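Asker: Predicted model follows, preceded by the sequence.
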Amino acid sequence: MSFRPLPFPRRRSGRRILGVPALLTALLLAMLAVLVGTAPARADDRVRVELTSITPAVTAATDTVTISGIVTNTGDTPLTGVQAYLWRDQQVRTTRAELATTDGPVGARWVTRYAILGTDPSGTLAPGQQSTFIVSAPWSALGIPARDGVTMIGVQIRGSYGEGNTTLGRARAWLPQDLGPQTTPVRLASVVLLASTPSRVAAGTFLDDHLAHEIAPGGRLDLLLRSAAGSGRSYLVDPALILSLQEMAAGYELTDGSAGAGEGDAKAWLATFDTLPTSGYRLPYGVADIDLLAGIDHADIVQSALDPAELPADVAELPTAVLPADGLLTRRGLATLATPTAGAGPSAGSSPTASPSATPGKPPIVLTARPAEGSGTTRSAAPSYWTTAERAPVVTYDPQAFAAGPDAGGSDAQQRQSLAAVDQLDALAGRPVQVRLITDVATAHADDLDTSATRVSLSSLTEGSSAPISDALLQAPPSDEDDQTRDVRRAATSTTGLASMFTDPGVAADRTWRATAILASTQWTGAAATPLSPAPDPTAASEAYVAYRNLQRDRVWQITGGDAVAISARPVLLTARQDTQFPVTVTNNLPVPVSVRLEFESENAERLHVPSVDIRTIGAGEAIAVGAVPRVEANGNYTVVARLTTPAGTVIGVPEEIDVQATQAGRVGWILMIVSGIVVIGTTVLRIKQVRTERSHA
């Protein structure tokens, strides 16, 4: 089959994988962009301008605007007559859409005052030399229209590099205006996403060690955990992440046989996680894509992924939340969140006694992306949350909350002004709250810069004003299936009924619905590119996804069509007693105990019948002899097919044809002849010895 490199066109967001080198590079670039500022704003600039302070953050009519910063000569020519001027564009923006129109520069510098830069009165800057500056002006003198909104200010650096006085560089930032009566500020709900690309493939076994890098001091998940611990913040956590870290803390290995390196950091991360405030929510296991699963008619897997059974205690009792792929909510995806009705059947791959419908809970809160202005929305006051027929409250987060300012990826001061501008325009639009989704190092740092906001918890939003969900918030599902959807459909179908064969509920979940939920994860392609973060590496994402898909596919095939659990028999002449048994050996080649049923199908059931035998437990790597008592009604030669099924009735393994000779009707004389004969016996014995030897060395 063909496999398009991720990200899939219909799913562009989530916390997705980068290769380890690419991950470290991406994080470094993101931090440098936010913490240090960018290179010169224009290719022909001779200096780099970093704004270090802009006061006030929101100006009133009587204020004096002051900008401080640092100028660096980035060329190889001395600069003379270097001066810093305050600049403004004299346009007031009143909508979020207008913040995107930052091409320029436009406007004019305020020439009444300026700052001379350099180490002498002539304003000379040698190559590589830096100089600080402060420029200021009364707002009333800048000629900016007197109305509430956002204007653009900045500095221009003028001077000469031997060809006359010219603009050497510039830096710009937003300046909100609140001229009165004072606008009611919006409340802020910052939500930190604690999730990562899937890598756990079985208990204590991982595809790669990228999680060790993410939880190490200074790693992405380490910094996000610190952000989640901040005052007034809420968090969303993937239960699959917690389960993975608990197994890492106990010691783990990679699929290539090497030992993992994150045991100590996993213990430290979990210890900090346990101290987080109670403002957290657990996501569906693996952050499964609810729309994808709805599209293949597997709402049961969504319900399993939300079920607290068998989850680590750290997260099992947290309330639930759902984050749709790309933040795009569909009507069919929303329908998967309806509380199962009493008497609903078991979920796909589950045992009849382990249905999530047995423990219905409170519907999850749904976080969906807020439509941009002009997408069918109005500027009337929005509710705190939206109500649905599924009883799941919907809260909209702002995907452009961290939109870059006029100079993309500017300094902390510029980023702080961008946040203030967004807040001001939301307040003017009558929005009661802004919800920010914190997904990476860059957005976590930017959110930390906003120290003046009134922070509220995510849970408090569902206690405010509400309205029925608007059609503008619901997206149309994709019209065709992509490769991920087809993979998930196959996985869901092939694992149906397998859960009942595993005696350990955790193993049963790993081998069935958990594996399917992970394939349906929104976390496979790394972080979506944002103004503050670089784009992920789609090649690395594709390789990780394909490796996981192929491994799980092979494991299922070994059970359903291979020799994970195998039948063998030896030729034997049975006596003619009425209690003569039908001897078969069943070998479990899996590393976990299983429970199966041995069934026999005769070509002539009226003359020869062999009853099924339930085998409650076969240990890992063990073989047991099974005896069935046949019933013969007539002499003759017959073919009996022996096959294995799960207790739920799903056929597994490779069936065996057995030739049977029956003599003396009512009294039995049997000769079982199997194609493999003595070779099968020797192979079975050898395999049992190998498995026991491997386990003794483990």
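Answerer: Structure received. Numbering: from 1, shown residues only.
Asker: use CA for all of it now, contacts and neighbours both
Answerer: Noted.
Asker: quick one, what contacts residue 642?
Answerer: Residues counted as contacts of residue 642 (CA atoms under 8 Å, 6 or more residues apart in numbering) are 567, 598-601, 655-658.
Asker: ok, and the closest non-adjacent residue to it?
Answerer: Of all residues not flanking residue 642 in the chain, residue 600 sits nearest, at 4.6 Å (CA to CA, 6 or more residues apart in numbering).
Asker: Residue 333 versus the one you found, what's the distance?
Answerer: 43 Å (CA to CA, to the nearest Å).
Asker: got it, and residue 159?
Answerer: The gap separating residue 159 from residue 333 is 59 Å, by CA to CA.
Asker: Kindly provide the distance from the residue nearest to the spatial centre of the chain to residue 195.
Answerer: The residue lying closest to the centre of the chain (CA atoms, centre = their mean) is residue 523, at 3.3 Å. Using CA to CA, we find residue 523 at a distance of 8 Å from residue 195.
Asker: Ok, residue 82 next?
Answerer: Distance from residue 82 to residue 195, by CA to CA: 49 Å.
Asker: Comparison target below:
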Amino acid sequence: MSSRALHGLARQQPTPRRRRPRFRLVVEFLLAFVLVALGSLGPLGSAPPAHADETPPSPVSIHVQSLVPELPGRDDTVTIRAVASNDSDQPITQAQAVFWRSRPGMRSLSDLRDTVGSPPRDVSGAQIWTEGAYQSLTTNNQSPTWQPGEIRTFEVRAPVDSLGFPDAAGVYLVGAQVVGRLGGAPLGTQGQTRLLLPLAAEDAPVNAVPAAPANTVISAVILSSRPSMTEPGVFVDDHLAEELQPTGRLAQLLAAARRPEVSWLVDPALIEELTAMADGYVVRSANGEAPGAGQLAAREWLVEFDRLDTGRGFRVPFAVPDASMLQRADLAEVMTRADAAAGRLSDIAQLPLIAWSNDGIVDEAGIALEEEAEPRAILTSSPLASPALLEPLGTAPLINYTAATTAGGPEPGPSSQAHVRQRMLAESFLISLSEPGATTVRVIDTAEAAAADGGPDPSWTVRRTLPDLLQTRPAAWSGELAYAEPHRENELTEPRVEVLREVATNYQAYLRMLVDPEPASRTMDAALARSASSWWRVDQAGFDTYADPQVAAVDRLWSGQAITVTAQPSVLMSGQSGSFPMTVTNRLDQAVSLRLTFESFQPQRLSIPDMELEVGANQSVTVNVQPLAAANGPVRISAWATSPDGTAVSKRVWMTVEATDLGRVGWIIVIASGIVLLAATALRIRQVRHERRRAFDDHPARRPARAITEPPPPETAPEPEPRRRQTQPRGDER
């Protein structure tokens, strides 16, 4: 049931039933029956186009559950079981499911491809209104109206001999249509589905082709999925958990790989992601982070994978990069990193390499890039070549297959397992008619293809493996690959290529600045290979979701958040040389080698040489910076950290460094002042000593004795006055 149908059901209220006379209902039904039947009674009348009343998109979608028998005989009855959904926003009344067929047969692969590729309106056919070939989906009493969003199951059948097919062997179109009244519109076809029906000639046994020898069919199961892990244990979504469920895509592919005579190719990126899931993982999105739901399923899948027969096993390039896009964008080093990522998974790396891009889409330039890894062969899908094993364009042979074989069809969809199964049988049948003994390769990469390929093999085919094919002689061919304009349009758009180029360039610079790059290289090689995956050809919006965390990680590296430089805004130098401190902080979980780079606005006056340093994980280092000044005055300086190759990894810091000679004059003044102080002190000490010596000499006890003589006469000898001692004040003199 589609979302459109559910939406329509939510908006549409049940329409009240209007009572009309019973005879009028009967007349209207019979009139509608006659009008439709007159133009579509198979061999009794002309076959107007089945699309006449259909306008895309169809209001009703039909999902075929089975077609039985898959390879009918001329005496068998073909039964189609299906589920129909009202995808419109209006109710449908008088709905009938009816068997449909187209009588022109297909006799070659080109006929089949033309028919499958043509719009449904271009294919003429007829409805079969015999007993059992139609079924009412609405009834007048119990369910007169088919509401939007509601589903109806039905079964229609018709004998092969009533379909009017020619006696010759060929492939024919059968299917079912739904007719009814949409809203108040006239009775018309509201939806249809078509399937391919191989049919042997009138006189041939059932499930047999008279041509011999038998065809060889080689099935190669691709174990790969859209990338999701951005770093170990961190995923952008949980789609792998769904694919690992018993009915999921990867579970079905693994079951197909276990079958005998089936080869398998594994993507190392898938094994790495499932191993991380088995150890416990989280899903990180814009809404936050939540535990993943696929841990147990991943463990069980890996256990079963280890039991596969490695003799039938190969590996594809890590994350299956888009080789053609990478070569055209001059990003060949991404392929080298993908090879390095695969080499680290030792168990998987031992498997032989077969190069492959999603859907086998690759051109000559892409093949040249893939050959650099020396693959055993290159798996390609080219309608311009028919043999299974082709001579190499360079060094590796090409294994050719038709990608559309597992796409099912024809339109309108959806293509179910029944469509894919009938497509496989139809192509194999026509090859047996036109090229007896030919070898065809089927690449199985969907759940529908895995189930369809597991059905009983027809009598005209035998099974072989890829190792068997690689032992045969490659066939000569034109060397021209069908890499058409639509394939180029499906490559990543130019803005997305620029994102990929930026991530690759910055990762490279980041690894070069790590002291030990190996741990980070493991993560970055894998993330870069996943970013270039060919899976994004069919999901470019998915590329944006996956690449956003990579871009955010790169932005953190180069935006100045991971590495910072700090310093004083102003530095005064007392002379032509000196030093001042700067601090570099590393907030990364790995030690880095950096270069501290300086830029002077006036390098002729002052310059600072670059410095090399290592900073440990989540650590800071302080270094002494030594400027060289040739003149006095302030100079504006900027500084930042770079990787060893010169890529800036931090923001600039700005400072003013001023050189001056005042420091020399100051020292001269200090020295001169010291000399003056010493001299003054010495003079004062000398003066004090001199004064003390004089006072000592004038003391009476130190005067010299006179010669003994006669005293003078009394009348002439005056009385001597006492000598007063002269003293000077001491004060603070020094």
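Answerer: Right, received. Where do you want to start? Owing to the predicted nature of the structure, the values given are computational and were not obtained by experimental measurement.
Asker: picking up where we left off before, tell me the counterpart of the residue nearest to the centre of the first structure in the second structure.
Answerer: When the second structure is aligned by TM-score structural alignment, residue 523 of the first structure is paired with residue 535.
Asker: hang on, that match in a helix?
Answerer: Yes: under DSSP: H, G, I helix; E, B strand; the rest coil, residue 535 of the second structure falls within a helix.
Asker: could you list every residue that touches it?
Answerer: 225-227, 320, 358.
Asker: May I ask which of these has the most neighbours?
Answerer: Within these, residue 227 tops the neighbour count with 28 neighbours, counted by other CA atoms under 10 Å.
Asker: host element of the residue nearest to that residue when sequence neighbours are not counted?
Answerer: Using CA to CA, 6+ apart and skipping residues adjacent in sequence, the residue nearest residue 227 of the second structure is residue 530, 5.8 Å away. Using DSSP states H and E, residue 530 of the second structure maps to helix 518-531.
Asker: Can you pull out the residues in contact with stretch 614-633 of the second structure?
Answerer: Defining contact as CA under 8 Å, 6+ apart, one finds that stretch 614-633 of the second structure is touched by 515, 575-594, 604-609, 658-661.
Asker: Straight-line length of it, end to end?
Answerer: The first and final residues of stretch 614-633 of the second structure sit 33 Å from each other (CA to CA).
Asker: try stretch 109-127 of the second structure
Answerer: Stretch 109-127 of the second structure has its terminal residues 26 Å apart, counting by CA to CA.
Asker: How about stretch 432-449 of the first structure?
Answerer: When the termini of stretch 432-449 of the first structure are compared using CA to CA, they are 21 Å apart.
Asker: In the second structure, what range does it match?
Answerer: The aligned range for stretch 432-449 of the first structure is 438-455, by TM-score structural alignment.
Asker: For the longest strand anywhere in the second structure, name the packing helices and strands.
Answerer: Secondary structure of the second structure per DSSP state E: the longest strand is strand 92-106. Strand 92-106 of the second structure sits against strand 126-128, strand 134-136, strand 145-146, strand 151-159, strand 170-182, with contacts defined as 3 or more CA pairs under 8 Å, 6 or more residues apart in numbering; DSSP states H and E.
Asker: roughly how far is it from the heart of the chain?
Answerer: 43 Å (CA atoms, centre = their mean, to the nearest Å).
Asker: Just give the nearest non-adjacent residue to residue 153 of the second structure, would you?
Answerer: residue 83 (4.4 Å).
Asker: Tell me how many other residues surround the one you found.
Answerer: For residue 83 of the second structure, using other CA under 10 Å, the count is 15.
Asker: Helix, strand, or coil at it?
Answerer: strand.
Asker: which residues sit in contact with it?
Answerer: By CA under 8 Å, 6+ apart, the contact list for residue 83 of the second structure reads 62-65, 151-154.
Asker: The same query, at a cut-off of 6 Å, please.
Answerer: Counting by CA atoms under 6 Å, 6 or more residues apart in numbering, residue 83 of the second structure touches 62-63, 152-153.
Asker: And residue 455 of the second structure, by the same measure?
Answerer: Applying CA under 6 Å, 6+ apart, we find residue 455 of the second structure in contact with no residue.
Asker: State the distance from it to residue 351 of the second structure.
Answerer: Distance of residue 455 of the second structure to residue 351 of the second structure, computed by CA to CA: 28 Å.
Asker: Count the neighbours of the aligned partner of residue 199 of the first structure in the second structure for me.
Answerer: Under the alignment (TM-score structural alignment), residue 199 of the first structure maps onto residue 228 of the second structure. Residue 228 of the second structure has 24 neighbours, counted by other CA under 10 Å.
Asker: got it, and residue 377 of the first structure?
Answerer: Counted with other CA under 10 Å, residues neighbouring residue 377 of the first structure total 15.
Asker: that's a helix at it, yeah?
Answerer: No: with three-state DSSP as the criterion, residue 377 of the first structure is coil rather than part of a helix.
Asker: out of the helices and strands packed on strand 92-106 of the second structure, which comes closest to residue 217 of the second structure?
Answerer: strand 170-182 (19.0 Å; CA to CA).
Asker: next structured bit after the closest one?
Answerer: Per DSSP H and E, the first helix or strand lying C-terminal to strand 170-182 of the second structure is strand 187-199.
Asker: The helix or strand just after that next one vs the first structure - mean distance after superposition?
Answerer: Downstream of strand 187-199 of the second structure, the next assigned helix or strand under DSSP H and E is strand 215-223. Comparing strand 215-223 of the second structure with its match in the first structure after superposition yields a mean distance of 2.3 Å (mean CA distance after the TM-score superposition for the first structure).
Asker: helices or strands next to strand 215-223 of the second structure in the packing?
Answerer: Packing partners of strand 215-223 of the second structure (3 or more CA pairs under 6 Å, 6 or more residues apart in numbering; DSSP states H and E): strand 263-266, strand 439-444, strand 461-464.
Asker: Excluding its own residues, what touches the longest strand of the second structure? List them.
Answerer: With contact meaning CA under 6 Å, 6+ apart, strand 92-106 of the second structure is reached by 112, 125-128, 133-138, 145-146, 156, 165, 170-183.
Asker: Stretch 652-659 of the first structure too?
Answerer: 559-563, 638-645, 672-674.
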